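*Asks:* Dropping the sequence and predicted coords here.
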Amino acid sequence: MASRTPLNATGVMLALAAACLITPAAAQAQTTGSIDPSGQTRFVHPDMAPEVIARAEANFPNCIRGMWPEAQARGVSRQTFERYTSRLQPDMRIMTFLDSQPEFSKPVGDYVNMLVTEFRVKKGREVLERYKPIFDQVEKAYGVDRYAVAAIWGIESTYGDPKGTGSRSVLTSTATLACIGRRQDYFRGEFLATLQILQSGDVPNDHLTGSWAGAFGPTQFMPTSFQQFAVDFDGDGKRDVVTSIPDIIASTANNLKLDGWQFGKTWGYEVVLPNGFDYRLARRELKQPIAKWASLGITRPGGRAFPRGADEAYLLLPAGGDGPGFLMVENFDVIRKYNPADAYALAIGHLADRLRGGGSFAQAWPKEARGLSRGERVEIQQRLTQKGYDVGNPDGIIGTQTRVAIQQFQARAGLRADGYPNTRLLDALRR
């Protein structure tokens, strides 16, 4: 989902990866929670408490009316505003999706395997051949790898399958989330951007349907991302990322280009770590030349050479020390701007490689019974804080600060310091 990234179509299944469009930074709202004697987390975000939700629902009409000045400042006419908001009603079913995004809560290996399927590979190659002239033109115009664009298209909606793109009104979804729940500041901008799209006429309201988070079209653009990245590549005067194949492909490529895509380079390399490796080096902020990593004993499966030893990379262990490792270069972080979950970016990169003829990962993913719930991730952060480690605000997002704290705890507890949050770590913290 072109983020500033959520949940899509596959995504609805994926909890609609479009919501991924929501950056971790945007989710830094204050949270509350406590750990009871049984060791379970009682976690409630202040804006998600039942009484707060009820008040916000009752205030919905006032909230919408109160956004008129901002809409007007963005070029929305009074006629357009009244036409699309006078009868709006919130969709309260959306509240159940806010904390259930699979790219954050599902084990990484399960998530990647769920998305990078033989069907998507076969379908993607057919799409690349069918629209080859368009991909040729777009790749020349924007300097973005066609396989990355096709991978986003495939993972977000299985190449435009209506079941994958979502059927909820983008206007209703963004309006609901702009006035109710824990993401109001973020979705206020998405709602206003939706009104701008309707004002411009680029996409009619009956085509503005998508995920619960408001992502729409085969590559799942959020309204603000549409405003920033969508292009009229077919020259019909409309930026139509719903029904125009040229606009869909070119707009997705433009998104990646403006986010910093480096043409001719990969997203990363699967790697094998040597025995006795210091897992504390697996930190996003530790970037160094690939040649330096190789000097530490890191190799590619099968002993293949790294093509560009001078490229800066960081080591990512998405499933901890039990799973495959990866050296990630700049294009991986570009994909993460589309959707900030490592699991999502890894699935996109892997599907792109499969589409160009590559094989499966050489190393197996660990068998995990389940991923951690948001409440359990908050509990890990709270217990680390209680033990004197600095994780920042306990928000359920396992970012760099939390991973460093996990590594510090693991090292002091005699555990492998891979920074990976799982049920074993939680059990160790509870003891």
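*Replies:* Yep, it's here.
*Asks:* alpha carbons only for contacts and neighbour counts from here, please
*Replies:* Noted.
*Asks:* OK, contacts around the nearest residue to Asp232 once chain neighbours are set aside?
*Replies:* Closest residue to Asp232 in three dimensions, ignoring its sequence neighbours and counting by CA to CA, 6 or more residues apart in numbering: Arg239, at 4.5 Å. Listed by CA atoms under 8 Å, 6 or more residues apart in numbering, the contact partners of Arg239 are Asp202, Val203, Ala230, Val231, Asp232, Phe233, Asp247.
*Asks:* can you check Ala345 too?
*Replies:* By CA under 8 Å, 6+ apart, the contact list for Ala345 reads Phe332, Asp333, Ile335, Arg336, Asn339.
*Asks:* In the protein, which residue sits furthest out from the middle?
*Replies:* Gln79 (35.1 Å; CA atoms, centre = their mean).
*Asks:* Structure two is appended below for comparative analysis:
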Amino acid sequence: MRAGLVLVTGLALLFGGAVAASVTESPRPQLRPGSGAVSAAVVISVDVPVRSLRPRARPDVADGARVALASGNTGFDRWIAGFRARAASAGIRGDVFDRAFQGVRYDPEVVAKDRNQSEFKREIWDYLDAAISPKRVEDGRAALRRHRRVLNRIEAHYGVEKEIVTAVWGMESTYGTRLGDLPLVQSLATLAYDGRRGAFFEKQLIAAMQILQSGDVNPRDMKGSWAGAMGHTQFIPTSYLAYAVDFTGDGRRDVWSDDPTDALASTAAYLKRFGWRKGMPWGVEVRVPRGASFGNTSRMPSDWASRGVVGTDGRAVRDYGSARILQPAGPAGASFMVFANFDVIKRYNNADAYALGVGHLADRIAGGPPIQASWPRGYDPLSFDERKEMQRRLKRKGFAVEKIDGIVGPNTVAAIRAFQRSVGAEADGLPSQQLLSLLRRS
């Protein structure tokens, strides 16, 4: 296998920062409606029943009325009936539960996605090609310009740079264009009933009930990904309860609507909670001496410079703080000096590749250059426009390519392999110059 970090796409890449986040009870700052003053908003822990901080949602059915279940799956119906009692013991009112579960059915497609999520693996360079595509950079700059005023307010309030917040938004929902449109309660209930990670998803479902009970959203609008991630920056319910903020001051923490303000502020609040330091970079690309070995040692940049580790401009990196050297593809690929803020990004999603993607996308949105070093790909790569040409040619030949977007995801890899098998070539699935030449000739 070629040198490099193998990334398994799955829950960690869908969940925002929610999977590994510890959920605690702590005060969070919140803006009062119509003023610049700051007041305290208590963050809810999902581990114990609590009184809602939000106005009670107005029920569609009278308290005590039971919604008849008709999911088409008797085992699922029995599970819902048992879960209703567990939800009640966690403080969920009966009317809230019944409204949430009205029309809920077992969704086998959600289970299929959960089962198949780990099949697609990408090397670090393929992951970054998709994460930092020219279109994502361009769209990120446009999103920052469009929302600059509110992003400046969020940066001033939480001390998290607007480019970082915008980059998380881009990575999680492509700047709000892919929020997820599945009924959240139905997806979570299906996964909790399925049982493979039932305890985790039942905890998320209880948290979703608490969100509904608080009045932040109604069941009709509570939508998300198949795995339960919600809104512009893809919080799962427990993280939403712990870290979401009402930055607009309208009494709701609304991460679902067309206005991304609350979602972006919630992301900044989350990063600040885990120690983000304004003015410190997440990391910088560096040059390292040939044959050097670094391990997990942390040093000040000036100390690294005395050992021959310098920026791509040949000068010592500023002493922003202690840093370690990260070589995600080994010594043959790019090297980065990463600071404490890199690990804060990993609290949002605990993967080096994700943190690299967010950090580098933020740099590109701010006008920074692409990564300078080459990757040990083992093949001649395609440019962004060539990847789109490859997708167009595959689709024209009848192979199942969903989008002509230059992003080589599992769907495109499957189409590449199918084409390669059809012409008797090695089915390596690589988006290479050799593949494009073969497509042009056939």
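*Replies:* On my side now, so go ahead. None of these values were measured; they are calculated from a predicted model.
*Asks:* what's the TM-score for these two chains?
*Replies:* Once superposed, chain against chain, the TM-score is 0.68 (TM-score structural alignment, normalised by the length of the first structure); 321 aligned residues with a CA RMSD of 2.7 Å.
*Asks:* re earlier: Val52 of the first structure: which of the contacts of Ala345 of the first structure is nearest?
*Replies:* Closest to Val52 of the first structure out of the contacts of Ala345 of the first structure is Asn339 (29.1 Å), distances taken as CA to CA.
*Asks:* what's the counterpart of Ser214 of the second structure in the first structure?
*Replies:* Here Ser214 of the second structure is matched to Ser200 in the first structure, going by TM-score structural alignment.
*Asks:* What separation do you get for its match and Pro324 of the first structure?
*Replies:* Here the criterion is CA to CA, to the nearest Å. By it, Ser200 of the first structure lies 47 Å from Pro324 of the first structure.
*Asks:* At which residues are the helices of the stretch 101-250 of the second structure located?
*Replies:* 108-116, 124-131, 134-146, 148-158, 162-173, 184-194, 198-214, 237-243 (DSSP state H, counting those that start in this stretch).
*Asks:* can you check the stretch 251-400 of the first structure too?
*Replies:* 290-295, 330-338, 342-355, 374-386, 400-412.
*Asks:* Throw those helices into JSON lines and include distance to Glu270 of the first structure, thanks.
*Replies:* JSON lines is the format used below for those (distance: least, CA to CA, whole Å):
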{"stretch": "helix 290-295", "distance to Glu270 of the first structure": "12"}
{"stretch": "helix 330-338", "distance to Glu270 of the first structure": "13"}
{"stretch": "helix 342-355", "distance to Glu270 of the first structure": "10"}
{"stretch": "helix 374-386", "distance to Glu270 of the first structure": "27"}
{"stretch": "helix 400-412", "distance to Glu270 of the first structure": "21"}
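*Asks:* Out of those helices, which is the most enclosed?
*Replies:* helix 342-355 (a mean of 24; mean count of other CA atoms under 10 Å).
*Asks:* Over in the second structure, find the residue span that helix aligns onto.
*Replies:* Matched against the second structure by TM-score structural alignment, helix 342-355 of the first structure falls on residues 352-365.
*Asks:* Now that stretch on the first structure. Mean distance?
*Replies:* The superposed stretch 352-365 of the second structure is, by mean CA distance after the TM-score superposition for the first structure, a mean 0.8 Å from where its aligned residues fall in the first structure.
*Asks:* Residue in the second structure paired with the residue nearest to Asp232 of the first structure?
*Replies:* Aligned counterpart of Arg239 of the first structure in the second structure: Arg253 (TM-score structural alignment).
*Asks:* so that match is in which element?
*Replies:* Using DSSP states H and E, Arg253 of the second structure sits within no helix or strand.
*Asks:* what separates it from Asn218 of the second structure, distance-wise?
*Replies:* Distance from Arg253 of the second structure to Asn218 of the second structure, by CA to CA: 12 Å.
*Asks:* So what does Ala332 of the second structure match up with in the first structure?
*Replies:* In the first structure, Ala332 of the second structure lands on Asp322 (TM-score structural alignment).
*Asks:* how about that match, what does it touch?
*Replies:* Trp365, Pro366.
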